[in-house]
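Peer 1: based on what follows, work out the 3D shape:
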Amino acid sequence: MFARIAALAFGAAMTVAVTLPSRAEAVNIQEVRSPGGITAWLVEDYTVPIVTMNFAFRGGSSQDGDDKAGLANLMSGLLDEGSGELDSKAFQTKLEDLNIDMSFDAARDAFYGNLRTLVTNLDSALDLTRLAVTEPRFDDEAVARIRGQVLSNLRRGETDPNEIASRAFMKTLYGDHPYGRPSEGTIQTVAALTADDLRAFHDRVIAQDNLLVVAVGAIDRARLAAALDHVFGALPAKADLKPVPEVTARSGEVTHATLPVPQTVIRIGGPGIKRDDPDFIPAFVANHIIGGGTFSSRLYKEVREKRGLSYSVGTSLIAFDHSGAWVAAAATRADAAQTALDIMTSKVRRFAEEGPTEAELAEAKDFLVGNYALRFDASQKIARQLLGIRLDRLGIDYVQKRNDLIRAVTAEDVRRAARRVFGGEPSVVTVGIAQS
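Peer 2: Have a look, this model is predicted:
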């Protein structure tokens, strides 16, 4: 049905051909517009008869509300638990019988959907996706069961030092801002969530104007154009998102959570930069040098190789829609925690002051350029990358430009970005035995 409809009318398509270093063929990214005005990016690939469709709605757990923390996360577990005339068992049976992989997930700034199916079952998969997205049931039994699973995970998290550290870190950086709330909610807030709360959230957030779609696999432009209207065409034209204020992560805060465990979990970090900042690519290279490189980073060499203080140590950049931050993480035995923390903070501070060596810069750029192709060696990876590019508003030609942006980074660029990101007094969160 979808192919016949799409053959009659589909929007203009824009194509960007990208040749990645480790692939002989080009990846052609096409922009497709449906008759109803819904756009998607498409990579056709008929190597295997499989279609992957990833989509996102801007507005994730930051839309929950203080007294309803965990709402987006709870809904992510319920969209495939019954919709339309199908209850949970009937819906799940259809997915299983047709070998359709469908899942949903909530992040702080977006709500995600993922579909993967054989071409022979594509029409049925699209029908089920349409039902899940547009007609979720939120039956009492399903809500109670999935809520129970979430609550069980939250209770386990109360004794998990890494979970405690992650939550405490976000709270330390962002306080009462929506980014400071736990995305999964708390036992108190999740226990109080109702089907009416879920319906209200769905009605506010799941709409066409905040929708982004990518598709990869054995599907052409015409069929995808028709599928977009079939799956998403009945959604409201506009979402009703709550405004999320811009916020700067806090510096210099210190938090310790006492937990009787043999190791102390460490998180340090502070303000960073957002994805649209001109210094983001230099900061990305800087992050690789100080802590993002698995075996080559300064922190790995100092904390793991030289002193054996932690099995793993590393840094990451956090790029939310309304804030940027950075985080360094490690875990070590309790009696070595202060030593590890001192080394981490001193090495980060020194890097911010001095920047990279020429050898470090060359090695980082070579790795980041060469490794990029590995993000495009499977349809699911391609879909994930393209959706991220769309969410970050980087443009359809970003894949083509990205490695040149890395190559163009100079030592002075990295020094400037490192001073901006890593130069302040970090906030520190530790979880472990009581401090003396």
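
Peer 1: please count neighbours and contacts with C-alpha atoms only from this point.
Peer 2: Will do.

Peer 1: what segments of the stretch 1-150 of the chain are helices?
Peer 2: 2-8, 71-76, 88-97, 122-134, 140-157 (DSSP state H, counting those that start in this stretch).

Peer 1: deepest of these, which one?
Peer 2: Mean neighbour count (mean count of other Cα atoms under 10 Å) peaks for helix 71-76 among the helices of the stretch 1-150 of the chain, with a mean of 25.

Peer 1: now for that one, which elements pack on it?
Peer 2: Judged by 3 or more Cα pairs under 8 Å, 6 or more residues apart in numbering; DSSP states H and E, helix 71-76 is in contact with strand 101-106, helix 140-157, helix 195-205.

Peer 1: residue 74 is nearest to which of those?
Peer 2: helix 140-157 (6.7 Å; Cα to Cα).

Peer 1: by contact count, what packs against the following helix or strand past that closest one?
Peer 2: Remark: after helix 140-157, the chain's next helix or strand is helix 161-174, criterion DSSP states H and E. Applying 3+ Cα pairs under 8 Å, 6+ apart, we find helix 161-174 packed against strand 254-258, strand 263-271, strand 427-432.

Peer 1: please give the structure of this sequence too, so both can be compared:
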Amino acid sequence: MFFASGDISFDHLVRLLEKATAGFAPSAPRSGKGRGATLPAYVPCEEVVSRGTHQAHVMIGNRAYDVHDRRRFILYLMNNMLGGPGMNARLNIALREKNGLVYTVDSSMVSYSDTGLWCTYFGCDPHDVKKCRRLVARELDKLASKPLSATALAAAKRQIKGQIGVACDNRENFALDFGRSYLHHGIEKDVARLMARVDEVTAEDMQTVAREIFDKDRLTTLMFV
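Peer 2: The predicted structure is shown next:
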């Protein structure tokens, strides 16, 4: 993939690239729908590793959705509410702003061709780990036990769409995402389609996904202390 940003003629850029790639053999992008080896059964567990670090590092997560599963858009929105970059992220408010227990807390998700991952991370004093885990569990349970109000859902959608819009202003990252999407899936990155997927999410969708991904019996915990 080539990326260019600046005062350059598009036609001139095309001529330069055609000259530079004249010896490349043409090939079609991979569809990304191929499957490799069968995934092993997911077995949740809890592991504690002693590292003698100043603070405890805790990750809690679950297997999630692959890139072909449209439920990933639901989890994408919900993950942003829980531990996204905004200061109003629920985990940030519960663990840091209200209780001052953590130095860092966030959550993330990733979708691969055959599986996915959702997890949350926090770093705290070792003696606060149990309390932090209870607070995380409480926030996850809130989303699983009760649908979001129409007001809360609309606010979450507005926020993530605003974040997507701001991210698009970073032309280099946008170009890299565009190229990655075409390389892996054979389709162009479509921001309007992504916005539409976000708008389609309902409160019931989010509760259903929360019950599956945040099921306490399906969560794996890794702690470095």
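
Peer 1: can you say which of the helices of the stretch 1-150 of structure 1 is nearest to residue 397 of structure 1?
Peer 2: Of those, nearest to residue 397 of structure 1 by Cα to Cα is helix 2-8, at 25.8 Å.

Peer 1: got the helices of the stretch 1-150 of structure 1 as a markdown table, with distance to residue 283 of structure 1 columns?
Peer 2: Formatted as a markdown table, the helices of the stretch 1-150 of structure 1 follow (distance: least, Cα to Cα, whole Å):
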| stretch | distance to residue 283 of structure 1 |
| --- | --- |
| helix 2-8 | 44 |
| helix 71-76 | 30 |
| helix 88-97 | 43 |
| helix 122-134 | 37 |
| helix 140-157 | 32 |
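
Peer 1: relative to residue 383 of structure 1, which of these is closest?
Peer 2: helix 122-134 (16.7 Å).

Peer 1: chain center to the closest one, what's the gap?
Peer 2: Relative to the centre of its chain, helix 122-134 of structure 1 is centred 23 Å away, using Cα atoms, centre = their mean, to the nearest Å.

Peer 1: and it, which stretch of structure 2?
Peer 2: Alignment of helix 122-134 of structure 1 against structure 2: no match, by TM-score structural alignment.

Peer 1: between the helices of the stretch 1-150 of structure 1, which one is nearest to residue 222 of structure 1?
Peer 2: Across the helices of the stretch 1-150 of structure 1, residue 222 of structure 1 has its closest neighbour in helix 2-8 (4.6 Å, Cα to Cα).

Peer 1: tell me what that closest one is packed against?
Peer 2: helix 221-232.

Peer 1: for the helices of the stretch 1-150 of structure 1, which one sits closest to residue 319 of structure 1?
Peer 2: Among the helices of the stretch 1-150 of structure 1, helix 71-76 sits nearest to residue 319 of structure 1 (Cα to Cα), with 19.6 Å.

Peer 1: ok, back up a step: quick one, which of the helices of the stretch 1-150 of structure 1 is nearest to residue 52 of structure 1?
Peer 2: Nearest of the helices of the stretch 1-150 of structure 1 (Cα to Cα): helix 122-134, 9.9 Å.

Peer 1: of all residues in structure 2, which one is nearest the centre?
Peer 2: For structure 2, the residue nearest the mean C-alpha position is residue 109 (3.1 Å; Cα atoms, centre = their mean).

Peer 1: what is the neighbour count of residue 321 of structure 1?
Peer 2: Residues lying near residue 321 of structure 1 (other Cα atoms under 10 Å) number 19.

Peer 1: returning to that earlier point: what's the helix or strand for the spatially closest residue to the residue nearest to the centre of structure 2 that is not a sequence neighbour?
Peer 2: In space, and not counting its chain neighbours, residue 109 of structure 2 is closest to residue 118: 4.3 Å by Cα to Cα, 6 or more residues apart in numbering. According to DSSP H and E, residue 118 of structure 2 maps onto strand 116-124.

Peer 1: so which elements touch that strand?
Peer 2: When contacts are defined as 3+ Cα pairs under 8 Å, 6+ apart, strand 116-124 of structure 2 sits against strand 56-64, strand 102-111.

Peer 1: so can I have CSV of the ones you listed showing distance to residue 2 of structure 2?
Peer 2: Formatted as CSV, those follow (distance: least, Cα to Cα, whole Å):
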stretch, distance to residue 2 of structure 2
strand 56-64, 32
strand 102-111, 24
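
Peer 1: coming back round to it: I'd guessed the residue nearest to residue 109 of structure 2 sits against residue 61; true?
Peer 2: Yes. Between residue 118 of structure 2 and residue 61 a contact is recorded at 5.4 Å, counting by Cα atoms under 8 Å.

Peer 1: what's the first helix or strand after the longest helix along structure 2?
Peer 2: Criterion DSSP state H: the longest helix present in structure 2 is helix 150-168. Toward the C-terminal end, the helix or strand that comes next after helix 150-168 of structure 2 (DSSP H and E) is helix 171-185.
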